[in-house]
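Engineer: I'll drop the sequence and a predicted model, then ask my questions.
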Amino acid sequence: MNVRPERLDAAIAFAEELAEAARSVTRHYFRTPVAVDSKADESPVTVADRETEARLRELIARQFPDHGVIGEEHGSERPDAEFVWVLDPIDGTKAFITGNPLFGTLIALTRAGRSVLGVIDMPILGERWIGAEGRATELVDTAGRREVRSRTCPTLDAAVLQTTHPEMFAGQDAERFARLSRQVRMTRFGGDCFSYAQLAGGFIDLVVEAGLQPYDFMALLPVIEGSGGRATDWNGQALTLESGGHMLAAGDPALIAATSRYLKSS
């Protein structure tokens, strides 16, 4: 699974180019009167989502024509390639269309279905988290470039739990989340991908979500793991391109087993 260091360096540099390209598009449309359409699942989409992803695909095709791409807005191309880029041009479209700056662009590079590189880019905040296989997660902002670490929190009763919105849980999922929420010190809502950046930076301890697609979580995995945390499904299993939409992220890996007991399906 290891990627040669020089090859990984080149991929990181290119991923940052992609993030800069995405920023130029999303910043152009942010807090402007863009039309909002509804997709088949009734989730919102705008010209900014579509144009951002199209631009990233164009750059990938030019730089790495043999790589695959999986994106939220424009589907899959060569998904069986050795290396596949997984893109979410605007994670948090509801935030974007309501003028909330807590949306981001997610960029992942996978090999054999597992993430080797992930970027969480917050274009309006001017913050970028970069995680890569075997390396410490870095935060790039106006202060420069530095490593970040998640925090120690071995027990649920001391943990801060976050999720984007309670409506992402239905039926038994809602019951399981509520059961977990009663065990932690504090539960917070909102954030989309920014929640995972908060976790990597040591400000919260758990993020639990459901109904996700690979483009929602593949970029998050190297960021979380490179900060010292761990991310799995609700049963404590590794996340890949083939995983379902249930995600559990913990800044302290010691929390995974305790949290999973409240969430797992069997």
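Structural biologist: Alright, I've got the coordinates.
Engineer: okay, CA-based contacts and neighbour counts for the rest of this
Structural biologist: OK.
Engineer: gap between Asp88 and Ala19?
Structural biologist: 11 Å (CA to CA, to the nearest Å).
Engineer: presented hereafter is structure B, for comparison with structure A:
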Amino acid sequence: MPGTSPAAELQAIIRVAHELADISGPVILKHFRKTMPVENKAIGGAFDPVTKADRGAEKAISQALATRFPDHGIVGEEFGTKSGSSPYQWIIDPIDGTRSFIIGSPLWGTLIGVLQDGVPVFGLMDQPFTGERFWSTDKAAYHSVRGGRPVRLKTRECTRIDDAVLTTTHPEMFEGPEQQSALSTLKEKARLTRYGGDCYGYCLLAAGLIDIIIEPGLKSYDIAALIPIIERAGGVITTWTGGSPASGGNIIATGDARLHEDALTMINKL
């Protein structure tokens, strides 16, 4: 966006991201809780489902982006990478939580993230069935229901793992002794552990309802949109070694920086 201020660029991105969520939601909902074919993308390993809802939503988002920001790059879970000349790159997961989607559970969402020169600068998670939307701005993060008044998100204080609510999508994600030990170390000390949630869990952390999330083997499209939401709400999200989570990998997020520091220490002693 030549000649445009950074603040104006971000406002344009936020506006378009909301438009994209409005476009993709109906595409997805016409298939939700309906009988449809489910393909398995996995070549060996765990079941990795994809549906025409995933592909239809990503196609609709990509087509809309091409008309609004033709020079921006796009990385999508289903259709891969489209290069662009702009420093901005959109990271799209049309349905994060397809396993939940295909059984009728509402614990899924559409993830729309934006990187600027590889750094996450904006994120949005839309759950069109419940009407919930979570998104970031330059200094804050918000939640709304069916287009209602936005409510500012804020993580809660929790300095000790003994007081923490921990979640992860599923314990079977953790493969091998090192990953399994990381989960068990935190799980054994946490006050409460719950499974399930995918992207929805990270948004609940940003809303101050969950304290810590640990997950292995994520892709950039699983996490890029969630990073700004968590950080603008006051949380911390990194890899297990404290590095940038933008490219995915083994991820740990907390609502309180002090808990994050302690959790990293615990899992890196293993």
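Structural biologist: Looks like it arrived, so ask away. Note that the structure is predicted; figures quoted are calculated from it, not measured.
Engineer: ok so, going back, quick one: common contacting residues for Asp88 and Ala19 of structure 1?
Structural biologist: Counting by CA atoms under 8 Å, 6 or more residues apart in numbering, the contacts common to Asp88 of structure 1 and Ala19 are Thr105, Ile107.
Engineer: show me where the stretch 51-200 of structure 2 has helices.
Structural biologist: Per DSSP state H, counting those that start in this stretch, the stretch 51-200 of structure 2 carries helices over the ranges 52-68, 98-102, 176-189, 199-206.
Engineer: tell me which residue of structure 2 lines up with His165 of structure 1.
Structural biologist: Superposed on structure 2 with TM-score structural alignment, His165 of structure 1 falls opposite His170.
Engineer: tell me how many other residues surround its match.
Structural biologist: His170 of structure 2: 13 surrounding residues under other CA atoms under 10 Å.
Engineer: ok, and the closest non-adjacent residue to it?
Structural biologist: Tyr195 (5.5 Å; CA to CA, 6 or more residues apart in numbering).
Engineer: wait, the one you found sits on Met173?
Structural biologist: No - the pair Tyr195 of structure 2 / Met173 is not scored as a contact, 11.1 Å apart, by CA atoms under 8 Å.
Engineer: more neighbours: which of these two?
Structural biologist: Met173 (15 against 12).
Engineer: was I right about the more buried one contacting Ile214?
Structural biologist: No - if you go by CA under 8 Å, Met173 of structure 2 and Ile214 don't touch, sitting 10.4 Å apart.
Engineer: and the helices of the stretch 51-200 of structure 2, which is most packed in?
Structural biologist: Of all the helices of the stretch 51-200 of structure 2, helix 199-206 carries the top mean neighbour count, a mean of 25, counting by mean count of other CA atoms under 10 Å.
Engineer: give me the mean distance between it and structure 1.
Structural biologist: Here the mean offset of helix 199-206 of structure 2 against structure 1 after fitting is 0.5 Å, by mean CA distance after the TM-score superposition for structure 1.
Engineer: mind listing residues that contact that helix?
Structural biologist: 96-97, 107-109, 111, 125, 134, 153-155, 167-168, 210-213, 222-223, 226, 229-230, 233-235, 253-255.
Engineer: picking that back up, closest one to Val16 of structure 2 among the helices of the stretch 51-200 of structure 2?
Structural biologist: When the helices of the stretch 51-200 of structure 2 are compared by CA to CA, helix 52-68 sits nearest Val16 of structure 2, at 7.7 Å.
Engineer: just give me how far the closest one sits from the chain centre.
Structural biologist: 18 Å (CA atoms, centre = their mean, to the nearest Å).
Engineer: contacts only, for the corresponding residue of structure 2 for Glu175 of structure 1.
Structural biologist: For Glu175 of structure 1, the aligned residue in structure 2 is Ser181 (criterion: TM-score structural alignment). Contacts for Ser181 of structure 2 (CA under 8 Å, 6+ apart) come out as Ile267, Leu270.
Engineer: got it, and Leu263 of structure 1?
Structural biologist: Asp173, Arg176, Phe177, Leu180, Trp234, Asn235.
Engineer: one more time with 7 Å, if that's ok
Structural biologist: Residues near Leu263 of structure 1 by CA atoms under 7 Å, 6 or more residues apart in numbering: Arg176, Phe177, Trp234.
Engineer: just give me the match in structure 2 for it.
Structural biologist: In structure 2, Leu263 of structure 1 lands on Ile267 (TM-score structural alignment).
Engineer: related to what we said a few turns ago, ok, the residue nearest to His170 of structure 2 - contacts?
Structural biologist: Thr167, Thr168, Thr169, His170.
Engineer: buried subset of those residues as a ChimeraX selection?
Structural biologist: Buried members of the contacts of Tyr195 of structure 2, defined by 16 or more other CA atoms under 10 Å, are picked up in ChimeraX with:
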select :167,168,169
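Engineer: make a markdown table out of the contacts of Tyr195 of structure 2 and add distance to His260 of structure 2.
Structural biologist: Shown next, in a markdown table, are the contacts of Tyr195 of structure 2 (distance: CA to CA, whole Å):
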| residue | distance to His260 of structure 2 |
| --- | --- |
| Thr167 | 14 |
| Thr168 | 15 |
| Thr169 | 19 |
| His170 | 20 |
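Engineer: among the contacts of Tyr195 of structure 2, which one lies nearest to His143 of structure 2?
Structural biologist: Using CA to CA, the contacts of Tyr195 of structure 2 come closest to His143 of structure 2 at Thr167, 20.3 Å.
Engineer: contacts only, for that closest one.
Structural biologist: Thr193, Arg194, Tyr195, Ile212, Ile213.
Engineer: which of these are buried?
Structural biologist: Buried among the contacts of Thr167 of structure 2 (16+ other CA under 10 Å): Thr193, Ile212, Ile213.
Engineer: so which of these belong to strands?
Structural biologist: Among the buried ones among the contacts of Thr167 of structure 2, the members falling in strands (DSSP state E) are Thr193, Ile212, Ile213.
Engineer: quick one: what's aligned to Leu212 of structure 1 in structure 2?
Structural biologist: Aligned partner of Leu212 of structure 1 by TM-score structural alignment: Leu218.
Engineer: how near is its match to Ile252 of structure 2?
Structural biologist: Counting by CA to CA - Leu218 of structure 2 and Ile252 of structure 2 are separated by 11 Å.
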